[in-house]
Every structure is written in C-alpha cells, then in structure tokens.
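Student: Quick one, structure for this:
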Amino acid sequence: MPLTDLPLDQLRAYRPEVRRPADLDAFWADTIAEARAAGAGTAPVTTPAETPVTALDVQDLTFPGFGGDPVRAWVSRPAGTADQDLPVVVEFLGYGGGRGLPGERVSWALAGFVHVVMDTRGQGSGWGSGGDTPDPHGSVPHVGGWMASGVDAPANHYYRRVFTDAVRLVEAVRTLPGVDVDRIALTGGSQGGGITLAAAALVEAHVGPLVAVLPDVAFLCDWEHGTAVAVGGPYLELATHLSVHRDDVDRVWDTVAYFDGVHFAERISAPALFSVALMDDVVPPRTTFAAYNALGSADREIAVYPYNGHEGGGFRHWERQVAFLRDRL
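Tutor: Okay, the predicted model is just below:
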C-alpha cells in the first residue's frame, strides 16, 4: 500500500485555511442549552446487562441526548469496585458501527477504568454486532450514509445530533455512582476520533475539565480538503453529493464548517494523544494533522504509523494510550 498524502515534514507543518463560522460558539451553546432543556425531565437510567462476562460489572445506560431522544451506552467496570470512584474513559465509535453486545469491549475496564461506550444514533449496521439507538430526525434527500445528511443547513446536519449526544453522555456519566468526575478521558477511532474532538471542546466549554483526549486516526477534520484528496471511505459521500448538486458547493462547505474537528481542536486544553497512519486511504493524513497542528493543548503528542492504513496502531497504540492516560491521572 503506498503513502496516501504529503511527506511527513509537510504534514507536520500543514495548517490549512478552514472555513470558520462567525457564530460557531453561539451555535453550539444554543444547541447544548436546547438539548438540556429537552431532556430536563429525564434522568439517566442504568440496568444490569445480561452477559457471560463475570470479571466486569456491565450496565446498560440510557440517557437523554439531542432533543431529549433516548441514547444507549454500555458502562463497564472491574467487578467488585462499586464502592470506588474510578477514572473514566468514554469511547465513541467508528463510522457505521454500534455499541455491540455487552461485554464485547473489555480492554479499558480490565485496565482498571470505568469504560463507557456510546451508541451512535442511526448507525450500527455497517460492522460489529449492531446498535440500539435510532435517529428519529429526518433529512433532505442525500447520498447513502451520514456525511451529507442534513447538509442543507447546520441546524439540520446529522453530526449536530451526534456531537450533542456525546456531550450529554459526559454529563450523564458525571451523575453515575462510582466515577471520579475529575478524571474523565475521551477516546475513539476514525469517526469516534472526530466525535472525541468535538465532545472534548464542548465539554470543556460547557461541562468541566477533562484529564485527557485520545483521538485515534481521527475522521471529520478539514472536511473540504479531505473530500478533495480521499480515495476511499465516507468523504466520497460528499463528493458524490456535490457531483449531483453542482450548485450547492458553498452551502455544503459552509454547513459542515460547524462540525470540523480543526475548530474543535483549537478549543481543547486537556492533554492530548493523537495517532495518524501515513498509508490511510480513508482519513487522509493531512486532515488529522490539520486538527493536531491547530490543537490548543500545551501537553500533546502524535503517534505516527508510517506503514499502516486506517487500522492505525491497533492494540499497540491502545497500550500507548493507557500509558499516556495513567501518567496524567
């Protein structure tokens, strides 16, 4: 597999101009306030999950997300630690996947953390073991997938709902027993990495500080340039949409600017560990570097995997994430 983007020295210096909405912060402040109001009468609920896994205590969490809609998550922790306030890792998932089965994702909890996996609304049938959260909101006609869903206006875009769900999840997690609210980290790969960046910036602005941010081969950054150079993956949905809607180019890019990880990265102050793979044909490396190079964090690292594709560093990188997080707890 060949290198898919610029040489590494150029990637480290890559700082593109990304469309910047003048009302970005107000847009998100209003969105989060509306979601809080819509879910004000609904408390998060946990019930024991049915799973053959016995080394972990797994709970099924339902919490009010965007519009007060019920969103699902798994909460896992080492068995026998209910009386301890443990650090938390909240994880967001890659494109098309759902939260899967209880006990399916065990690594973070086995490493001693409370592990929370958010279901991504409307997804869960592309890979893995399925999801349990519908997206009840409609959209204008668009190419299959979610990149162009609601692309007619920022208020309608799919990722407005998903990013809001992520913030509301962190708020819900802070109310759960047995969690250390001062030691919450966010992570995710690909789409989950992009959600991590958005959630981190919005949580720091509207909820409270985070102990670390761990986006892995992060998608949803530098959307316009990513669509121009990607050779596979969901960015091509936008290219296909624009090949049909030829007169909508500026409207599309003006809309998705509200969801660009570069803008969120600028607003993050928590310690951050990124990863990037230089043979990634789904997330062009320049898009990850665009967010990393804009990052507001003083304490930051990026792991570069020169000969990997979209799988990135795999379990080796997870080990690095654990070490990075433990150093900052």
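
Student: from here on, contacts and neighbour counts on C-alpha atoms
Tutor: Fine.

Student: tell me which element Thr46 falls in.
Tutor: Element membership of Thr46 [criterion: DSSP states H and E] is strand 45-48.

Student: From the centre of the chain, point out the most distant residue.
Tutor: Distance from the C-alpha centroid of the chain, by Cα atoms, centre = their mean, peaks at Asp247 (30.4 Å).

Student: what about Arg19, how many neighbours?
Tutor: 18 (other Cα atoms under 10 Å).

Student: And what about it, helix, strand or coil?
Tutor: Counting by DSSP: H, G, I helix; E, B strand; the rest coil, the backbone at Arg19 sits in coil.

Student: Confirm for me that it is in contact with Val256.
Tutor: No: the criterion here is Cα atoms under 8 Å, and Arg19 misses it with Val256 at 9.0 Å.

Student: Using the three-state scheme, assign the closest residue to Glu224 other than its chain neighbours.
Tutor: Excluding the flanking residues, the one nearest Glu224 by Cα to Cα, 6 or more residues apart in numbering is Trp253, at 6.7 Å. Here Trp253 is recorded as helix under three-state DSSP.

Student: check contacts around Leu169.
Tutor: Phe63, Gly65, Met118 (Cα atoms under 8 Å, 6 or more residues apart in numbering).

Student: how about a cut-off of 7 Å?
Tutor: By Cα atoms under 7 Å, 6 or more residues apart in numbering, the residues touching Leu169 are Phe63.

Student: same question, Val181
Tutor: Val181 touches Arg174, counting by Cα under 7 Å, 6+ apart.

Student: What's the separation between it and Arg246?
Tutor: According to Cα to Cα, to the nearest Å, Val181 stands 48 Å off from Arg246.

Student: For the stretch 51-200 of the chain, just list every one of the helices.
Tutor: 107-110, 158-173, 191-206 (DSSP state H, counting those that start in this stretch).

Student: Next, format those helices as JSON lines and append distance to Ala265.
Tutor: Shown next, in JSON lines, are the helices of the stretch 51-200 of the chain (distance: least, Cα to Cα, whole Å):
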{"stretch": "helix 107-110", "distance to Ala265": "24"}
{"stretch": "helix 158-173", "distance to Ala265": "14"}
{"stretch": "helix 191-206", "distance to Ala265": "6"}
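
Student: closest one to Gly122 among those helices?
Tutor: Closest of the helices of the stretch 51-200 of the chain to Gly122 is helix 158-173, at 9.5 Å (criterion: Cα to Cα).

Student: One more, please, to line up against the first structure:
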Amino acid sequence: MPMLDMPIEELHKYKGTNPCPKDFDRYWEEALKELDSIDPMVEFILSDFKAPYADCFDMYFIGVRGARIHAKCLKPKNSSQKHPALIMFHGYRGDSGDWMDKLPYVAMGFTVVAMDCRGQGGLSEDTGNVKGPTYGGHIIRGLQGEPEDLLFRNIFLDTAQIARIVMDMEGVDSKRVGVTGYSQGGALTIACAALEPRINKIAPVYPFLSDYKRVWQMDLAKDAYEELNYYFRFFDPLHKKEDEVFNKLGYIDVKNLAKFIKSEVLFTATLLDNICPPSTQFAIYNNVISKKQLRIYNDFGHENLPETNDAIFKFMSEL
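Tutor: Predicted structure coming up:
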C-alpha cells in the first residue's frame, strides 16, 4: 500500500497531536451564548437563476460580530409536505459554487443551502476587528489577540447559525437535515454538526483545519496550511511562543470538536493527501463517538474522488 503518513494500523488508532485547551468546552459554550443573542434578520432575494422544479434565492443573514453572510438557497416548488434539507460548505478561499450542482437534491425533494464563508471568495463579509497582523490567512487571523478573536471561531458559529435557520424554514423537517463538504467544507461540516447536534447526517470529505501541530511536524505547512509557516517566519522566528500558538489553534481544531457530534457520519479519507495529511483526517474520525462509517481512498490525494458524490447522494437520500 502506498504510504505518505503513518501505517494504516496506526492511523486507525491516532487521535491527534495538537493540544486541546483546558477550557475548550467552556470556550464553545460561551461562543454559542453569543450566537444565541444574535438576531439573524434573514432575507430571501429571488435569484435570476431559474429551474422548473426549484425556487432559487440569495439568502442573507447577520452573523456574530455583525457580518452579513450570504448563501444560495434552493427550495422544491409546490412542496406540500415536510421535507429534508442539505447544507453544503465549500473549500478554502472558494465560494458556494454554481446553482446547477445543487439541483439533483432539489429534484429529490430537498431544500439545499450553500453558504459563502465570510471574507473568502463569495459574497459574505469579513468585518475584521482582530488584533495583530496576518499574512492573508484565516487560520492565523486573530491569533495574536484573545482566543475569542480567532476568525474561524466566527466562521464555525456561522455554520451553526445557518443550520438553525434551515431547521426553522417553513416546510423543512428539522429532524432530517444533512451537511456535507470537501476539505474546508469537510471541516465546516464537522464544526456544524458539533455546534448544532440536531443535525441528522453528515458527510465530510478529507477535512481541513485539523491537528495543526501534526501538519507542522510533517513539514506540510504549505499549500492550504502555508500561513502557519508564514506566521512563524514573520512573527515568531525563534518559536518562543510555539506552545502558546498551537494551544490557541486548538480552539479551532475540528478534531477537538468531533467529540460533540451526535449525527450519523459518512467520512471519506485519502491516504496520499499532502494537503490535509491522512493522520489529521483520522484524528477527526477517531474522535467521533456517534454512529459512523469510513471510506478510504488508498491511492488518492486531495483531488476528485470517483464515486464519492454518488455515495454521499445515496447516504443523504435516506433522509
């Protein structure tokens, strides 16, 4: 078997290297209290994209710290019964994608919502208000301030907020909501289900934002994780604050959030992934304690995975 990382036997046992802060649970309890205080002021604006069996909207809501968040929302036309919903999250620096690729789920009777991450390639805002410099990266944005300043904290809260909004939509059965995404989208899928435990099914694919110290130790702080390298080179070249940095990143490490998940999980991992290393993926999966199944692509990296979209579609169709 090709091997980039640990032997497969070790991967199945590995739960992570990056520390989990001692007050991790309290941190997220307090974050969710902040989210509870927000009036999302949800707006639906009819899109000029048309489909014969879908009503398509640009959806906006207000997230924590006042950011206006955008999502594409597609609802099945003339649906008279409660129906399932699917939430989609995109890859790092990307956006919610085309309308067209959501339509197969709408044709199956799903409401589909795809969120633009704040400050990335879509229409959602990044309102800033963090202390200290960054090198254009969201992982390190806010790292020199308090843990509450970390930008991904707010993005993770956006995922929980959009889940709440979807569950409250007219016609949606709140007990039949699924979430999926690749890479960063996989990480946000984990965060969403951890922070909104009513989610029924999730299907993350080679998730990002996991086990930062392991990435660093493997000398893979490049590509998607390159800002970790730039942070130390520019702001801590002697690594005097290395322990503090990795401990603080532990607040936004999805392997640490995985224990909160109650959803059924279909997890897809790749063993030749030099973007999101296999051990960082398995660290998430091995910390999930809910019902779960693992699909492993031995010969693939961070790339298109044949049959994966079909497997996710079949899994979500059970809703």
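
Student: The second structure: matching residues for the strand holding Thr46 of the first structure?
Tutor: The aligned range for strand 45-48 of the first structure in the second structure is 43-46, by TM-score structural alignment.

Student: Which residues outside that stretch are in contact with it?
Tutor: Contacts for stretch 43-46 of the second structure (Cα under 7 Å, 6+ apart): Cys56, Phe57, Asp58, Met59, Tyr60, Phe61.

Student: and the third one, what pairs with it in the first structure?
Tutor: For Asp58 of the second structure, the aligned residue in the first structure is Asp60 (criterion: TM-score structural alignment).

Student: Would you enumerate the residues in contact with its match?
Tutor: Thr46, Thr47, Pro48, Ala49, Ala73, Trp74, Val75.

Student: thinking the fourth one is in contact with Pro102, fair?
Tutor: Yes: the pair Ala49 of the first structure and Pro102 qualifies as a contact (Cα atoms under 7 Å) at a distance of 6.5 Å.

Student: joint contacts of the two?
Tutor: Val58.

Student: which one of these two has more residues nearby?
Tutor: Comparing Ala49 of the first structure with Pro102 by other Cα under 10 Å, the one with more neighbours is Pro102, at 22 against 18.

Student: Now do that one against Leu169 of the first structure, distance only.
Tutor: Distance from Pro102 of the first structure to Leu169 of the first structure, by Cα to Cα: 18 Å.

Student: same check, this time on Pro154 of the first structure
Tutor: 21 Å.

Student: among the contacts of stretch 43-46 of the second structure, which are in strands?
Tutor: Cys56, Phe57, Asp58, Met59, Tyr60, Phe61 (DSSP state E).

Student: Of those residues, which is the most crowded?
Tutor: Cys56 (24 neighbours).

Student: check contacts around it.
Tutor: By Cα under 7 Å, 6+ apart, the residues touching Cys56 of the second structure are Leu46, Ser47, Phe49, Lys50, Cys73, Leu74, Lys75.

Student: Next: Val177 of the second structure.
Tutor: Val177 of the second structure touches Pro84, Ala85, Leu86, Ile199, Asn200, Lys201, counting by Cα under 7 Å, 6+ apart.

Student: JSON lines please, covering the residues you listed and showing distance to Asn229 of the second structure and neighbour count.
Tutor: JSON lines is the format used below for the contacts of Val177 of the second structure (distance: Cα to Cα, whole Å; neighbours: other Cα atoms under 10 Å):
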{"residue": "Pro84", "distance to Asn229 of the second structure": "42", "neighbour count": "26"}
{"residue": "Ala85", "distance to Asn229 of the second structure": "39", "neighbour count": "29"}
{"residue": "Leu86", "distance to Asn229 of the second structure": "35", "neighbour count": "25"}
{"residue": "Ile199", "distance to Asn229 of the second structure": "35", "neighbour count": "25"}
{"residue": "Asn200", "distance to Asn229 of the second structure": "37", "neighbour count": "20"}
{"residue": "Lys201", "distance to Asn229 of the second structure": "35", "neighbour count": "25"}
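
Student: which among those residues gets closest to Ala191 of the second structure?
Tutor: Looking across those and measuring by Cα to Cα, the closest to Ala191 of the second structure is Ile199, at 11.0 Å.

Student: so who does the equivalent of Ile312 of the second structure over in the first structure touch?
Tutor: In the first structure, Ile312 of the second structure lines up with Gln321, judged by TM-score structural alignment. Going by Cα under 7 Å, 6+ apart, Gln321 of the first structure touches Leu214.

Student: Show me the residue at the heart of the first structure, geometrically.
Tutor: Mean-position check on the first structure, Cα atoms, centre = their mean. Result Ile195 at 1.9 Å.

Student: And for that one, nearest residue in space, chain neighbours not counted?
Tutor: Phe163 is the one closest to Ile195 of the first structure (Cα to Cα, 6+ apart), at 6.1 Å.

Student: Test my guess that that neighbour contacts Ala199.
Tutor: Yes: the pair Phe163 of the first structure and Ala199 passes the contact test of Cα under 7 Å, sitting 6.2 Å apart.

Student: Tell me the residue in the second structure aligned with Tyr292 of the first structure.
Tutor: Match for Tyr292 of the first structure (TM-score structural alignment): Tyr285.

Student: In terms of secondary structure, what does the helix or strand that contains its match contact?
Tutor: For Tyr285 of the second structure, the host element (DSSP H and E) is helix 278-287. Other helices and strands packing on helix 278-287 of the second structure, by 3 or more Cα pairs under 7 Å, 6 or more residues apart in numbering; DSSP states H and E, are helix 254-257, strand 264-270.
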